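coords please:
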Amino acid sequence: MAVKSYSQVGEDLQIAYFIGRGADVRYIDVGCLWPVQHSNSYYFYERGGSGLCIDPNPTVGDEYRETRPRDVFVNCGIGAEAGMMTYVMHENPVFNTFSTQRAAEVARKAEKRPGGRTMTGTVEVAIKPLAQVVAETGFAERVEGRVDFLSIDVEGFELDVIRGFDFGVLRPKLIVTEHLRGKADAVEDAEIVKVMAGHGYWVGGYTGHDLYFLDERA
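Coordinates of the predicted model:
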């Protein structure tokens, strides 16, 4: 029987492979964007799960709260330290980014393949460490200290998210991060792999688009 994926490249089904398809999956979805389309967590929400969803796009909050009332939605950017950053917005929000390098790449590609890559403006967005958002929302208490997975899709700032997270408060069984690399780049040499190993996580899978880290203590 076919199973519907809502993610961009099937991440939700990969996550289900690692943690199962239970009715009470708890998650943190950083860079969640839309509540259903391209979502790494909606697959679990429609099966009874709930979690903390975070995105800096100022246009998605109302839709999120209406579509997924069991979730806690926070509109901000996530980084290693609190501050403000310029958020570059495009016709298709999947290209939105805090990275000036990524924004320049999108602009170059827009000349040949527009496809929603036209920039529509910029906005200053608050940046908070993930540990701060967890504390401010009381999320650790809401889930009684249990999180099944943490999804991070932040256009190159994945390490900053990890550095601002407190593994002593919550320890996800699985962490999935976007990881695009060149053909000559070995996964085991990636900085994020080394950082995650320091937190006790090993690479359980790599799809060419995402890395899947499993808690070696689980």
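
contacts, neighbours, all on C-alpha from now
OK.

spatially central residue for the chain, please.
Ile152 (2.5 Å; Cα atoms, centre = their mean).

now Ile192, nearest residue through space, not along the chain?
Nearest non-adjacent residue to Ile192, counting by Cα to Cα, 6 or more residues apart in numbering: Leu159, 6.2 Å away.

to compare against the first, here's another:
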Amino acid sequence: MISYAQNFEDVILWRVLKHIENGFYIDIGAWSPDVDSVTKWFYDQGWHGINIEPNPDFYNKYISSRPNDKNIKKAVSSEKGVMDMFFCDNPGLSSLDESVVKQHERLGFGSQKEEVEVTTLNDIFQKYVKVDSSVHFLKIDVEGFEKNVIKGNDWEKNRPWVLVVEATLPMSQEENYIEWEPILLNVGYLLAYADGLNRYYVAKEHGELLEKFKYPPNVFDNFKLFSQLNAEQRADQAERRADQAERRADQAEQRTERADQIVEGMNSLVNALNCELQSIYNSISWKITKPIRIAKRMAKRFWLGFVAWITFKRGSRPRRVILRLLWALKIYIDKSPYLRTKIVNLLNRCPKVKNRLRIIESNISDYYTSSSSEQDNYLGLRAKEIYIKLKAEIDNFRES
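Have a look, this model is predicted:
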């Protein structure tokens, strides 16, 4: 069994009534459908009943989680009508008794007053309990308002088998049952058990149940607390996550080992290739052919340089020399207006030559006025290499 109740009330009631299949209960002051619930275990075992809870938040929880129950958003007293209810910051301390809530306020709890609809226990029996049907247990927990609830029932007509009534003042061990217990004793209910918080009563016509109240909850009831179950489940989840993490760590270690093996294999291959390459370098044939390779490289450089000279390839030395000479000539002409005028008059007679010279002048001007990245195209390979190194050193110096 899993016990959800605050003080093992469901353990005692289950011991007494577990022989009943599909039983029926009434819970006045039901509060939460799960936390500290006396009826949660019974509902899970196929029982159903009536939950009376004026707090709208908890009432909505009952609507969603207890579809087989009758859930009523009202308070219960000795008469029907409308009353002020004081809802505390701690919902379990809310009450129709203003004096009780004032004591909670002195302890630092806040409260809010709201009007709620009030019914009676007798009215609940008449509306929601079928004739000749049994209510196997009735729980009353209304924070100091128990007497009013008890007074609002016809106990000769409506007789639950077992009653569970909170018998101490809210948030204390001070007993307050003296003011309402005589009512129950006078209508044929027998005190069966007291657990320090509640008092249990059995209708005299079901006196055979008294024997099962002889002992408090114990190991033979074979129950486990819901909080303990939650702790065990969290521990199991943590253990499963730890196992998963350990498996992932093992997999990562295996992948690392495989990677190490691959790296070791690659290193072996590189070493083998280096050895083979070194053996080639040390071979007689490599040493004999060395002059041929040198001659081939020199021939290639000579040929490329020769082609560049012949074709005036972009970036070749002849092209750069000619461009410098033409640029110097242009500057000289620009400084001599007389010479410039004579040349312009001469070129005006030859339009095609003039247009061609304009194109050449434009190219020369672009070369000397372009950005350094564009001038790189006019540099030789060795010049480019030197230029890149110088530029990198200058940039590093500026950054530092």
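
next, the TM-score between them, please.
Overall, the chain-to-chain superposition scores 0.85 on the TM-score scale (TM-score structural alignment, normalised by the length of structure 1); 204 aligned residues with a Cα RMSD of 2.1 Å.

if we can go back for a sec, give me the distance between the residue mapped onto the residue nearest to the centre of structure 1 from structure 2 and Ile360 of structure 2.
For Ile152 of structure 1, the aligned position in structure 2 is Ile140, judged by TM-score structural alignment. Counting by Cα to Cα, to the nearest Å, the gap between Ile140 of structure 2 and Ile360 of structure 2 amounts to 109 Å.

same check on Asp57 of structure 2?
With distances taken as Cα to Cα, Asp57 of structure 2 is found 91 Å from Ile360 of structure 2.

neighbour-wise, which of those two wins?
More neighbours surround Ile360 than the other of Asp57 of structure 2 and Ile360, with 15 against 12 (other Cα atoms under 10 Å).

quick check: the more buried one vs Val344 of structure 2, distance?
When distance is defined by Cα to Cα, Ile360 of structure 2 is 15 Å away from Val344 of structure 2.

before we move on, what about Pro91 of structure 2?
When distances are taken as Cα to Cα, Pro91 of structure 2 and Val344 of structure 2 turn out to be 105 Å apart.

now Tyr332 of structure 2
Distance of Tyr332 of structure 2 to Val344 of structure 2, computed by Cα to Cα: 14 Å.

repeat that for Pro33 of structure 2.
107 Å.

which one's more surrounded, the two?
Regarding Pro33 of structure 2 and Val344, a neighbour count based on other Cα under 10 Å identifies Pro33 as having more, with 21 against 13.

residues contacting the residue nearest to the centre of structure 1?
By Cα atoms under 8 Å, 6 or more residues apart in numbering, the residues touching Ile152 of structure 1 are 29-31, 158, 161, 175-178.

likewise Asn153 of structure 2?
For Asn153 of structure 2, the contact set (Cα under 8 Å, 6+ apart) comprises 78, 120-123.

next: Phe73 of structure 1.
52-54, 61, 64-65.

for PyMOL, write the select line for the buried members of those.
Selection of the buried residues among these in PyMOL, burial being defined by 16 or more other Cα atoms under 10 Å:
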select buried, resi 52+53+54+61+64
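
as CSV, the contacts of Phe73 of structure 1 with distance to Phe73 of structure 1 and secondary structure would be great.
Converted to CSV, the contacts of Phe73 of structure 1 look like this (distance: Cα to Cα, whole Å; DSSP: H, G, I helix; E, B strand; the rest coil):
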residue, distance to Phe73 of structure 1, secondary structure
Leu52, 6, strand
Cys53, 5, strand
Ile54, 6, strand
Gly61, 7, helix
Tyr64, 7, helix
Arg65, 7, helix
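
Pro56 of structure 1 and Met84 touch, don't they?
No: Pro56 of structure 1 is not in contact with Met84 according to Cα atoms under 8 Å; the separation is 11.2 Å.

neighbour count winner among these two?
Regarding Pro56 of structure 1 and Met84, a neighbour count based on other Cα under 10 Å identifies Pro56 as having more, with 26 against 14.

mind checking which helix or strand that one is in?
Of the helices and strands defined by DSSP states H and E, none includes Pro56 of structure 1.

again, but for Tyr27 of structure 1
Under the criterion of DSSP H and E, Tyr27 of structure 1 resides in strand 26-30.

equivalent range in structure 2 for that strand?
Going by TM-score structural alignment, strand 26-30 of structure 1 lines up with residues 24-28 of structure 2.

return the distance of that stretch from the chain's centre.
Here the centre of stretch 24-28 of structure 2 is set off from its chain's centre by 39 Å, with Cα atoms, centre = their mean, to the nearest Å.

same check on stretch 58-68 of structure 1?
Centre to centre, stretch against its chain (Cα atoms, centre = their mean), the figure for stretch 58-68 of structure 1 is 16 Å.

over to stretch 362-378 of structure 2?
Between the mean C-alpha position of stretch 362-378 of structure 2 and that of its chain there is a distance of 60 Å (Cα atoms, centre = their mean).

name the helices or strands packed onto whichever strand or helix holds Ile331 of structure 2?
Following DSSP H and E, one finds Ile331 of structure 2 within helix 317-335. Helices and strands touching helix 317-335 of structure 2, by 3 or more Cα pairs under 8 Å, 6 or more residues apart in numbering; DSSP states H and E, are helix 290-311, helix 337-348, helix 351-369.

so the second one corresponds to what in structure 1?
What that stands for is helix 337-348 of structure 2. Per TM-score structural alignment, helix 337-348 of structure 2 has no counterpart in structure 1.

kindly report the same for the first one.
Under TM-score structural alignment, helix 290-311 of structure 2 corresponds to no residues of structure 1.

between helix 317-335 and that helix, find me the angle.
Regarding helix 290-311 of structure 2 and helix 317-335, their directions subtend 30 degrees when assessed with axes from the mean of the first three to the mean of the last three Cα atoms, to 10 degrees.

return the set of buried residues in helix 290-311 of structure 2.
305, 308.

ok, now which ones touch the closest residue to Phe137 of structure 2 other than its chain neighbours?
Among residues not flanking Phe137 of structure 2 along the chain, Val162 sits closest, at 4.5 Å (Cα to Cα, 6+ apart). With contacts defined as Cα under 8 Å, 6+ apart, the neighbours of Val162 of structure 2 are 136-138, 200-203.

cutoff 10 Å now
Contact criterion Cα atoms under 10 Å, 6 or more residues apart in numbering gives 13, 16-17, 25, 135-139, 189-192, 200-204, 206, 209-210 as the residues in contact with Val162 of structure 2.

just the ones of the contacts of Asn153 of structure 2 in helices?
Of the contacts of Asn153 of structure 2, the ones assigned to helices by DSSP state H are 121-123.
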